[in-house]
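Colleague: Give me coordinates for this.
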Amino acid sequence: MKAIEISQPGGPEVLVPVERPTPEPGPGEVLIKVAAAGINRPDVLQRKGHYPPPPGASDLPGLEVAGEIVGGDGSSAGLRTGDQVCALMTGGGYAEYVAVPAVQCLPVPRGLSMVEAAGLPETYFTVWSNVFDRGRLAQGETLLVHGGASGIGTTAVQLARALGHPVYATVGSDERARAVEALGATLGINYKTQDFVEEVKRATDGRGVDVILDMVAGDYIERDVKCLADDGRIVIIAVLGGIKSGFDAGQVLRRRLTITGSTLRARPVEFKAGIARALHEHVWPLLEQGRIKPVVHATFPLEQASQAHALMDSGAHIGKIVLTV
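Modeller: This next block holds a predicted model:
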């Protein structure tokens, strides 16, 4: 099969087309003929040598795909050969075929294309697990999303809004602020020209927000603490701004704040299967009703993965970048 390999750590140019053996599905796995594969920030970190795949995972990049099941055993998830699915994986998505645990597959939602479906798994698994499970966003509560124009951000904004939560989002331009507002955000905040702490306090009449989804960390955590309402929660899912943070721990004590975080890639199959079941019950109906939809900024053929990564590195996209096979 054709695949995209990381030849050495570096820039987008290290992504090169290669020929690889078609993977053999193991027990409980299905073989998917890939139609499209989503690009995510962890792929970029792996390309740079900063995020190696977990033991036993493919060394090829790619954490989500959509395509057709062409082999393997899908009985554990009620799947059969010929079914069209999207799937979350620990690696290997930049290829013509990939083997995936069946329980990490979900049907392509009615009305969505393969390209759109390929942009679902990594972002929706991540948002559901961190905003609703770990962050415990409850009825009547508010959410602040950093990186609101990213794939994760556009997903979090739409999903929280569809479930009735006011959402605020930080972005890097006025254009992006308007874009996230069009997706349902109560307020898009341009962090380059506005102080997001002041804007959140003003928009919430000084109360603050209940949950913050933070992919920046670094010096954002100190400001996040100031943005939180009493009993508020910060959920860190990436550290694009650095791993070290300084904040007023007294605020955490006095106002009963929680700072937590998680990564998804190395979690057990059973954990991911639980998220898949929750998404199928609570989120897939919203997708099929058209109340939420993946935002696809651009597509590239598989062999142009390096150009797709260059676009992601530029930060000029809103939503997902997808490879087509």
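Colleague: switch to C-alpha atoms for all contacts and neighbour counts from now on
Modeller: Will do.
Colleague: Identify the single longest strand in this structure, thanks.
Modeller: Looking across the chain with DSSP state E, the single longest strand is strand 29-39.
Colleague: which helices and strands sit right next to that one?
Modeller: Contact here means 3 or more CA pairs under 8 Å, 6 or more residues apart in numbering; DSSP states H and E; on that basis strand 29-39 packs against strand 64-72, strand 97-101, helix 114-118, strand 320-324.
Colleague: what's next to it, contact-wise?
Modeller: 23-25, 62-74, 93-102, 114-115, 118-119, 309, 320-325 (CA atoms under 8 Å, 6 or more residues apart in numbering).
Colleague: Proceed likewise with the subsequent sequence, for comparison:
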Amino acid sequence: MKAITISEFGSAEVLQLSEVPTVSATNDEVLIEVKASGINRSDVLQRQGKYAAPNNTTNQIPGLEVAGVVVACGPNVTQWKKGDRVCALLPGGGYAQYAAVKEGQCLPIPAGLNFVEAASLPETVFTVWSNIFERGKLKPKESLLVHGGSSGIGVTAIQIANALDARVIVTVGNQEKAAFCYGLGADLCIDYKTQDFETILKDEGVDVILDMIAGPYFQKNLNILKEDGRLVHINAEGGQHVTMDVWQLMIKRLTVSGSTLRGRDYTYKKRLATEIKTHVWPLIEAGKFKPIVYKVFSYKNAVQAQQCMEESKHIGKIILHWEG
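Modeller: Alright, predicted model coming up:
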């Protein structure tokens, strides 16, 4: 099969279109003929040698989410059959014509969506549901601040939180991105290049913060959290080492946490998929949440796709297309 492999750690040019052995489905796995693959920031980090794939995964092939058609099932598979249209969360190996994944990490493609749109969903929806609604415990009428509102995670968080009746605040890098986020349902957009989110939010406060920055944002986040507020980290682009006023943590009864999804065990991901099918898929089918695809690249142009990701001008998801 054709796959995009990492020849060595470095810039996007180290990605190569290669012929590799076709994977197969064993035990409780399904084999998916991939029609589209989602591009994520973690793929770039893996290519740079900063985010290794978990043990026993296809380390040289990046890619955490795909959409396609089930072409084979392992002997213990009960949820799926050949011909089913699915999207799936993977530990790696998604930039390829075929991907094998445990059946519990697959979801049916929502009615009305094509493969490109469906491939944009798994990584962001699993991340948002896990961190904002499970870990962050966001409730209706509470306020949510998302740093990076126009990212794939951001546009997903805005729509789901808005549909579930939360007040949504985001930081963005320019007015074009702000306008787009308002269109998705954001209640307030703050341009982090010209405005200080702490100054703007210090009186209002927020209940939950989803943060990808850490570093200089950390103390600012604590300062604007309301009593019993929750801060959840999913990246540390601004620096991983921070200091904290523990007394402030105690007085306000704050909860500070973080997570990564890729290394979580199968039992957890399977449960998460079930909850997403129950709580999020109906929002898509009701038109309250839609995939936001910024640009689609042929699999032959994976280098340009990751360069597009690194430029950070995109709004929504970047997708590789495997047909044609």
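Colleague: Please tabulate the helices and strands packed on strand 29-39 of the first structure in CSV and include distance to residue 168 of the first structure and mean neighbour count as additional columns.
Modeller: Converted to CSV, these look like this (distance: least, CA to CA, whole Å; neighbours: other CA atoms under 10 Å):
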stretch, distance to residue 168 of the first structure, mean neighbour count
strand 64-72, 27, 26
strand 97-101, 35, 27
helix 114-118, 24, 27
strand 320-324, 20, 26
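Colleague: mean shift of the longest strand of the first structure relative to the second structure?
Modeller: Comparing strand 29-39 of the first structure with its match in the second structure after superposition yields a mean distance of 0.2 Å (mean CA distance after the TM-score superposition for the first structure).
Colleague: Just checking, which helix or strand succeeds that strand along the chain?
Modeller: Once the chain leaves strand 29-39 of the first structure, the next helix or strand it forms, by DSSP states H and E, is helix 41-47.
Colleague: for the first structure, what spans make up the helices?
Modeller: In the first structure, the helices defined using DSSP state H lie at 41-47, 114-118, 121-127, 151-162, 174-182, 196-203, 220-227, 249-255, 269-282, 284-288, 305-314.
Colleague: what's the distance between the first one and the middle of its chain?
Modeller: Put simply, helix 41-47 of the first structure sits 13 Å off its chain's centre (CA atoms, centre = their mean, to the nearest Å).
Colleague: Identify each buried residue in that helix, please.
Modeller: 41-44, 46-47 (16 or more other CA atoms under 10 Å).
Colleague: How about residues contacting that helix?
Modeller: With contact meaning CA under 8 Å, 6+ apart, helix 41-47 of the first structure is reached by 6, 8-12, 14-15, 51-53, 61-63, 309, 313.
Colleague: Now the two most distant members of the residues you listed.
Modeller: Between any two of the contacts of helix 41-47 of the first structure, the greatest separation by CA to CA is 20.3 Å, found for 53 and 313.
Colleague: Of these two, give the one with the bigger neighbour count.
Modeller: Comparing residue 53 of the first structure with residue 313 by other CA atoms under 10 Å, the one with more neighbours is residue 53, at 19 against 14.
Colleague: distance of that one from residue 265 of the first structure?
Modeller: Distance from residue 53 of the first structure to residue 265 of the first structure, counting by CA to CA, to the nearest Å: 8 Å.
Colleague: got any residues that touch both of those two?
Modeller: Here residue 53 of the first structure and residue 265 have residue 90 as joint contacts, going by CA under 8 Å, 6+ apart.
Colleague: Can I get the helices and strands packed on strand 29-39 of the first structure in a markdown table including distance to residue 191 of the first structure?
Modeller: Shown next, in a markdown table, are those (distance: least, CA to CA, whole Å):
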| stretch | distance to residue 191 of the first structure |
| --- | --- |
| strand 64-72 | 30 |
| strand 97-101 | 39 |
| helix 114-118 | 29 |
| strand 320-324 | 21 |
